[in-house]
Structure formats: structure tokens, C-alpha cells
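Asks: Quick one, what's the 3D model for this:
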Amino acid sequence: MERYKTPVAGYENQCVELLLEKLGVVTFDYDIEHDVLLLAKARDGMTEKRFEGFCRTLCTENRGMIHPDSVEQLVALFRGQTTGVREVLLDMAEVPQGRYSWYEVAVKLLRDETGRVQRTIGILWDIESSMGKMEQSFAHFRSERDSVTGILNGAGLEKAVQTYLAGHGRDESNALMAISFGNICQLAEQRGKHWTDQLLVRICKAVGSFFRAGDVIAHLGDGQFAVFVKDMERTEVMDMKARAIRTLFGGENTQFGGYGLECRIAVSYYPEDGTSFHELLQTAEKRQSLDRGDKAAAKLLTLA
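Replies: Coordinates of the predicted model:
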């Protein structure tokens, strides 16, 4: 039997380069004292781009690169004030256009002999383009998809959630957000099924825009949606998403406000509120009875 031959010099480096490019990795090196950031994108041949006074000019020159909701987190991470940031919204295009994608973060702090953090180095990788397609790899029968919106229905969502929780998802903190529009059936009677179906498709796209590509959204029927959020780091993120969705469908919004939609939202958390899809859904639906769209109900929902 022929013995294994050691790969030619540089083989390992070439494999690493291919992996970095496939994952859409961006490396960063931030000099805290001089406020200088070096970025290098694997898909651009790792050519470094230098940003002088990056944090100082973040609200002017570089404001289009980072989503407003991620600015505070990313600055704290670059300055070595935290290593707990897991995901941020970025637009890494040469000329940012506000088309943000979720990037996962890994960071290392470099200290001087006194223990003071001098630099932070790390990597960002594009979850949506590389890992976000993972959900598409699960085979779903036609019976597991909603005929109106094309997304998963209740059976499809149950399958996706149970499959995920049976794997490495069992060790993560996950969440299920239930979103219902109680007067959809009434609108269907007033305006017709075709008009209502088109509205449901628009609602589906609007709600989906608040979540990552790897999260799973489903239409359970009659204007009831559910979103399973994987590997959720903080409950505050879910509260923020719920407020944003309520605002989108509020009376002052020009896109949906004129329809009089009654948007009710509640969240359940894995594993605190349940360890299966049905337990999480039942808990979320019970909490929806507390959500009346006013401040008192929102407070109860947060404390529940």
C-alpha cells in the first residue's frame, strides 16, 4: 500500500484561503490608541483597507457600513470593552448602500506587559450568504409549505424546529416569536381573498426583514405567523424586534397603517419556556393574551 505523501509546501495555506473565501470572512485589526482599523476581505484577495480615526468618524464618513443597532456593540468590541458580541449588521460593499447582512464575530484581545488592551484582532463572517442557506438544505414537502406565502406552514415549522433542537441547537438559547393579525379574516370578507392573500405576502416579507436568513419564519394560517430565532444571545434583542414590528404595522406607518391591522406579539424562550416546538408555541400564544398594543401590556409581556 502506497504511503501517504505530505502535501506540497503551501497546500494548507491554500485550503485555508479557500475556506475563508467560501465563508465570506473579513479580518480586522484595530489599534485602540491611534483609532486605526485595518480590514481585509477574503473575497477581495485579502487586500487591506485602512480606516484612520475609524470610531471618531463613525457617525460621518463610515456611518453606512454599520447598522445603527450594531454601532454601540461593534465599537465596544473593537475597543476591547467586551468579547461577548456574537452578531452584528454590516454592509461590507465597497460603497455601502444600506443593504445590511448579519456577520458573526470572533475577537482576540492583545495586551501589553501591564495587561492593558492595545489592539483587538478577529474575524467577521457573513452568516446570510454562507451559513444562512443551511435552512434550505432541509427537504420540505409541499404539504409543509403555506400555499399563499410560499414559506413554511405549521407542520413545516415544527419539523424545522424539532430537527434543529435534536442537533446542536439543544445546547443553545433559542426563541419563538408568535405574531398574529386578528382581523385578517375580517379584511378578507371586506376586500376579498385575492387582496388579502397579496397583503399576507407583503406582511411575510416585511416581518422576515427583521430576522437573519438562518431564522425560520412560518405562516400558521389566518394571519398568524411564527418565527423561530436560533442561538439568541439576549432577550433584549427580541424585545427590540417586537417593538420594531409593532411600529411597522402601527396606524402612523404609511405602508401598513391604513389597513387597521391588529398586531399582537409574544415570545417564548428555549429551554426556559419549553423544550419542544409545541411547548414553545403554546407558551407564546398564552402570552399573546397579555399583548394589547399598549404600554401596560408591553410591560407585562416583557416581564412574563
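
Asks: okay, CA-based contacts and neighbour counts for the rest of this
Replies: Fine.

Asks: tally of neighbours for residue 175?
Replies: 27 (other Cα atoms under 10 Å).

Asks: Now show me the structure for the sequence below, then we'll compare the two:
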Amino acid sequence: MSSAPNPAAHDRVLALARRVLEIEAEAVHALADQLGPEFVKAVDLILASSGRVIVSGVGKSGHIGRKFAATLASTGTPAYFVHAAEAAHGDLGMITANDVLIALSYSGSGEELLKIVPLVKRQGARLIAITGNPESPLAREADVHLNGAVKEEACPLNLAPTASTTASLALSDALAVALLDARGFGADDFARSHPGGALGRRLLTHVSDVMRSGSAVPKVTEDALLADALMEMTRAGMGMTAIVDADQRIVGIYTDGDLRRSLASGCNFSTARVADVMSRGPRTIHPEALAVEAAEMMETRRISQLLVADSAGRLIGALNHHDLMLAKVI
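Replies: Below is the predicted model:
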């Protein structure tokens, strides 16, 4: 038998959840005031390195470290994660004199990390420590120390790593983004790091990759009858037809919207010329433009189709919302 709802218990749950979010938000906000020359020194140290960044930690700090290494690797800084305990049992061989080790430990006194620090430094690698205690053994051994101290944990017992891990995550993101900017890492670089996902599709897909071409593009000449234009629209199924001159330059477009206006005006479809009722000077896009630019243009202009033209204004393709959806650009 299910118990009756307890409004007081529900209120307590919500109050505690809100308090957790407030404490963690305050912890992250306080980090901004703690940043200083040491953060800049950490960025310079990594940029000057000819090797890779190795991130290490144990427990909750290890989980943050894995995410940190993944973020660095995807934003232009070659990096990987090594568990501190595994490093002491052979994985230390992955670290070279040209590398930078970033060690995460809120207490700064984790035995596993302290055990490998002397060996790492003996090899000539540089050490950046992220801790919550500037006086800890790990902080003192580091070439650069980043202070991720928080006033309190969000745990009511002030024991479970909560605000401290959130702060470490935010601080690592700040470092990764600072490095991204310093390296001039751009959208194309990001796309090359994410070719298989939605970001890659959005950043790497060009109009030429998704447009319809050849006979699939509806078109009639400017001297065509409106009836012929309607037949072409029906054949291609794009809800429009391009109107071109003798040199295939685009002079207009006739869409479903134009058709409704023609019906409302009592137009004679058997005798009217399409040039008399078409929309002149339609928006076009170059085939080498990104497909997301086509999507943005359609949304901004509130149109459903777009003609593709070369630099001379000649018709070479067309696309609509459905084509962009099939390509998973939108």
C-alpha cells in the first residue's frame, strides 16, 4: 500500500535541493576572485610544453580529471588521463620529460599522487596542482598551484565532495577554454575533432553537400507560361520553381505563396506569363557556404526554399527545409 503524500517532506526535499544549488553556485562564483597570476602561469606552462598534458587524480577528483582530459583533447590541447594508482604500477612510463602533469586532489595530500610526484619531477616533467589547500604537500611540490578551495560542501554533513568537485570542474573548464583561445582554436578545428556527431555535421556540411542539382532543380525560362511553371513545380515537388534567363542566370522565383496570391487576384493561368507574377531578386546562397548558413537564412527570411547560385548568378542547385532535416543540419 502506498503512503499518503507528505507535503512537509516534499518541502524539505525542495529546500535542500535549492540549498545545494546555491552553495555550488556560490563556490564557482568565488573562484573568479581567486584567479590570478598563477592561472596565467599555468596557461603559459602548458603552451610552452612540447609534450602532452597528463591529468591524474583518484576518487571523485579522478572522475573530474577524466572529463578535464577529454575537454582538453577536444579543444586543441593533446591530453589523456592516468589514474594515480595505475601510474605507480607501470603507467608512469607514459609520462615524458616534455609533458605537463596536472594533479587534482582537494586535500592535496592523497598518498597515491604524492607517491608519483617525485618520480614525475625527476623525469623533468612540470607539475600543475589543483587543490583546495595551498599549504598541502602537493601544492608545495607543484610548479604552479591553482586554488580550488570552497567555503563549504553542499552535503549537509559537509563531508561528501560536492561543491569542491563542482569548483574543480569549473576551474578545469576555465583552463581548457583559456588554452583554446590562446591557441586560436576555431569552429573548423572543433568540427574536425567531432566529425561523427551533430556538431561535426553542423560545422562541416556545406550547401553543395545537401542541395538538389541537375534535373531535380525546378526551373523555367522567363518567357514561360504560368501553367508551365505550375507543371514544373508539381514535377519537382519543392513547392517552387526558379525562373532563369537564356544564360541560366536567376531572375526570379515562383513559390506556393505566389500561387496563392495569383489565385486571389483571379489570374488567368492559361495565358499569364510567369515573369509577370514571379517574385524578383530572390535570396540565393553560394554552394560553398555552410549548410547552417542556409538554415539561418531561411529562418531569418521566413522562407522554405533557397536557390543556389554561382558567382555569376547562374542557377546550380536548390534546397529546402526538408533537405536540411534529412542531412541532420536542423
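
Asks: Mind checking the TM-score on these two?
Replies: Put the two chains on top of each other and the TM-score (TM-score structural alignment, normalised by the length of structure 1) is 0.22; 112 aligned residues with a Cα RMSD of 6.6 Å.

Asks: If you count contacts, what does whichever strand or helix holds residue 269 of structure 1 end up packed against?
Replies: Residue 269 of structure 1 belongs to strand 263-270 when assigned by DSSP states H and E. Applying 3 or more Cα pairs under 8 Å, 6 or more residues apart in numbering; DSSP states H and E, one finds that strand 263-270 of structure 1 contacts strand 174-181, helix 235-248, helix 277-288.

Asks: rerun that using 10 Å as the cut-off
Replies: If you count contacts as 3 or more Cα pairs under 10 Å, 6 or more residues apart in numbering; DSSP states H and E, strand 263-270 of structure 1 packs onto strand 174-181, strand 224-229, helix 235-248, helix 277-288, helix 295-303.

Asks: Residue 90 of structure 1: which of those is closest?
Replies: Proximity to residue 90 of structure 1, assessed across these by Cα to Cα, is greatest for helix 235-248 (16.5 Å).

Asks: and the direction of that closest one versus that of strand 174-181, what angle?
Replies: Between helix 235-248 of structure 1 and strand 174-181, the angle comes out at 20 degrees (axes from the mean of the first three to the mean of the last three Cα atoms, to 10 degrees).

Asks: Buried residues in helix 235-248 of structure 1, which are they?
Replies: 238, 239, 242, 245, 246, 248 (16 or more other Cα atoms under 10 Å).

Asks: Quickly check the residues you listed for the two that are furthest apart.
Replies: Spatially, the most separated pair among the buried residues of helix 235-248 of structure 1 is 238 and 248, at 15.3 Å (Cα to Cα).

Asks: hmm, back to that, can you give me the angle the strand holding residue 269 of structure 1 makes with helix 235-248?
Replies: Our comparison of strand 263-270 of structure 1 with helix 235-248, counting by the same axes, to 10 degrees, yields an angle of 170 degrees.

Asks: can the helices and strands packed on strand 263-270 of structure 1 go into a markdown table with extra columns for distance to residue 198 of structure 1?
Replies: Compiled in a markdown table, these are given as follows (distance: least, Cα to Cα, whole Å):
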| stretch | distance to residue 198 of structure 1 |
| --- | --- |
| strand 174-181 | 15 |
| strand 224-229 | 15 |
| helix 235-248 | 17 |
| helix 277-288 | 25 |
| helix 295-303 | 29 |
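
Asks: To residue 49 of structure 1, which of those lies closest?
Replies: Proximity to residue 49 of structure 1 (Cα to Cα) singles out helix 235-248 among those, at 30.9 Å.

Asks: and the angle from that closest one to helix 295-303?
Replies: Relative orientation of helix 235-248 of structure 1 and helix 295-303, computed by the same axes, to 10 degrees: 150 degrees.

Asks: residues of the lengthiest helix in structure 1 that come out buried?
Replies: Longest helix in structure 1 by number of residues (criterion: DSSP state H): helix 193-208. In terms of neighbour count (16+ other Cα under 10 Å), helix 193-208 of structure 1 has its buried residues at 196, 197, 199, 200, 203, 204, 206, 207, 208.

Asks: and if you look at stretch 175-183 of structure 1?
Replies: Going by neighbour count (16+ other Cα under 10 Å), the buried part of stretch 175-183 of structure 1 is 175, 176, 177, 178, 179, 180, 181.

Asks: Please list all residues in contact with the fourth one.
Replies: For residue 178 of structure 1, the contacting residues are 217-218, 220, 224-228, 242, 264-268, 280-285, 287-288, taking Cα atoms under 10 Å, 6 or more residues apart in numbering as the criterion.
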